[in-house]
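>>> Can you look at this prediction? I've put the sequence above it.
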Amino acid sequence: MTDIPLEHVHVAPDDDAAPAPAVFVLHGRGADEEDLLPVAESLPDDLHVISLRAPDPLQGGYTWYELDLSGGGLHESQPHAADFRRSLDLVDESVAAAIDAYGLDADRIGLLGFSQGAITSLSLLLEGPDSYDWVVGLHGYLPDSHAELAPDGIEGKPVFVGAGTGDRVIPESRAEAAVDRLTELGVDVTYETYATGHGIGREELADVVAFVGARVA
């Protein structure tokens, strides 16, 4: 829909007669809005699913931001500040527009992101905890730009963080650091690690489905 800033796929719940909860899905670097639909299709049927496409083309897919590699290699990268700011704003604007366009329950909005999408999702929660009911961040981290934020209203917010013990793109240690910081802030964190690389396996998917199901029951 043209009034939603980011291109997206919308999957309505089986019964969308009344405002229903929604999950906004944010893919990883080089993927697109179709990439995480198999994950989203496993979530409860009473959810709106809005899978957003990142704004910038990259290698046949799209990216939320370019990487700042000044701190070291890929495993130490940070988001490029200007790109990241633009994408954070575009996601916020797209969520607000979709609430109106699709008749979503504004009090029951979740974020589910993988890799760059997880970094973006966790950062959005820290910027506006009142806007999001829960967050799933898979194989991501808290960027330096947001790690020291301490917003009101984040205490008790349910967040699921998943990491791969063999992930060489975003090492488990970076996800663990995010969990430590979120826990300091009083977030209700569920943290799980998996014997995987930079991808979502069956065990991780099952845990995500259970977590989301408990949030929207």
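Done, it's in. Residues are numbered from 1 along each chain as shown.
>>> CA atoms for contacts and neighbours, from now on please.
Noted.
>>> So what's the residue count around residue 160?
The number of residues packed near residue 160 is 20, by other Cα atoms under 10 Å.
>>> quick one: residue 214 is in a helix?
Yes: using DSSP: H, G, I helix; E, B strand; the rest coil, the secondary structure at residue 214 is a helix.
>>> Helix, strand, or coil at residue 28?
Under three-state DSSP, residue 28 falls in the coil class.
>>> Can you tell me how far it is from residue 181?
In this view, residue 28 and residue 181 are 22 Å apart by Cα to Cα, to the nearest Å.
>>> Included below, for side-by-side comparison, is a second structure:
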Amino acid sequence: MSFHPLKYRFIAAAEQPGQRPTLLLLHGTGGDENDLLNLAEELTEGHVNLLGVRGNVLENGLTTRFFRRLGTGIFDYDDLRFRTDELVETLKNVSASEGFDLSKVIALGYSNGANIGGAILQKYPQLLAGAILWRPMLPLPDEKPATSNGAPVLLTSGQTDPYFQPANMKAYEQLLTSAGFRVQHEILPSSHNLTQQDMTLAREWLKTNFSI
């Protein structure tokens, strides 16, 4: 099975885009490359590059996703591994064509996008400069990452989210921490939807870790 480039939208930083970080925006189920742009612009105010990508999988021929699932909350792990490799290949190619620094990429993912963002951390633990993962699950339970680059990772879960499994997230935290990632996990009084608290935490995290 060969890779197919993911469709994307790139918005360069207002100044010195080649030297600025790039937010890799990973939408939730049914989204596209534009879904998280407004939220990302609100968080960063033009100080970073924004790269929104669209998942290559269509569920039931209609709903965009980054990888297949076998049922609610049940991942197709083989497809997730393949789609993670496909996304990373796209990221490398777009970095070369758009001229941004691949070593300064920060993933910002929601739900399905958070899960493929997490799979990048597991399969390519030296690649990302950091990651904000909203409403994630442990993507690949049997994939223990090698030593990471020590990148910071923010995980936010919703306490009443039907997808939230405390034991699953505890295992996720431990897996990332054991690989050397600097993990901050916040459990918020919400369901699967994003809240202003997610935005506040993300803004503080970006300021603390990247001076954005």
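On my side now, so go ahead. Predicted, not measured: the structure shown is a model, and the values here were computed from it.
>>> tm score of chain vs chain?
After superposition, the two chains reach a TM-score (TM-score structural alignment, normalised by the length of the second structure) of 0.87; 206 aligned residues with a Cα RMSD of 2.1 Å.
>>> what about residue 28 and residue 181 of the first structure, which has more around it?
residue 28 (26 against 16).
>>> Quickly note the distance from the aligned partner of residue 158 of the second structure in the first structure to residue 120 of the first structure.
Applying TM-score structural alignment, one finds that residue 158 of the second structure aligns to residue 164 in the first structure. Between residue 164 of the first structure and residue 120 of the first structure the computed distance is 18 Å (Cα to Cα).
>>> Pick out whichever of those two has more residues nearby.
Comparing residue 164 of the first structure with residue 120 by other Cα under 10 Å, the one with more neighbours is residue 120, at 30 against 25.
>>> what's the following helix or strand after the longest helix that the second structure contains?
The residue-count maximum for a helix in the second structure (DSSP state H) belongs to helix 77-98. Tracing the chain C-terminally past helix 77-98 of the second structure and defining elements by DSSP states H and E, one meets strand 105-110 next.
>>> Pull out the buried residues from that following strand.
Applying a neighbour-count criterion of 16 or more other Cα atoms under 10 Å, one finds 105-110 buried in strand 105-110 of the second structure.
>>> start and end residues in the first structure for the longest helix of the second structure, please.
The aligned range for helix 77-98 of the second structure is 81-102, by TM-score structural alignment.
>>> mean deviation of the matching stretch from the second structure?
Taking mean Cα distance after the TM-score superposition for the first structure, the mean distance separating stretch 81-102 of the first structure from the aligned residues in the second structure is 1.5 Å.
>>> Tell me the gap between that stretch and the middle of its chain.
Relative to its chain's centre, stretch 81-102 of the first structure lies at 13 Å (Cα atoms, centre = their mean, to the nearest Å).
>>> For it, buried residues please.
Buried residues in stretch 81-102 of the first structure, defined by neighbour count with 16+ other Cα under 10 Å: 83-84, 87-88, 90-91, 94-95, 97-99, 102.
>>> okay, now residue 59 of the first structure: neighbour count?
What residue 59 of the first structure shows, counting by other Cα under 10 Å, is a neighbour count of 9.
>>> who are the neighbours in contact with it?
Going by Cα atoms under 8 Å, 6 or more residues apart in numbering, residue 59 of the first structure touches residue 30.
>>> helix/strand/coil for residue 153 of the second structure?
strand.
>>> thinking it is in contact with residue 180, fair?
No: using Cα atoms under 8 Å, residue 153 of the second structure makes no contact with residue 180, being 10.5 Å away.
>>> All good on my end, thank you.
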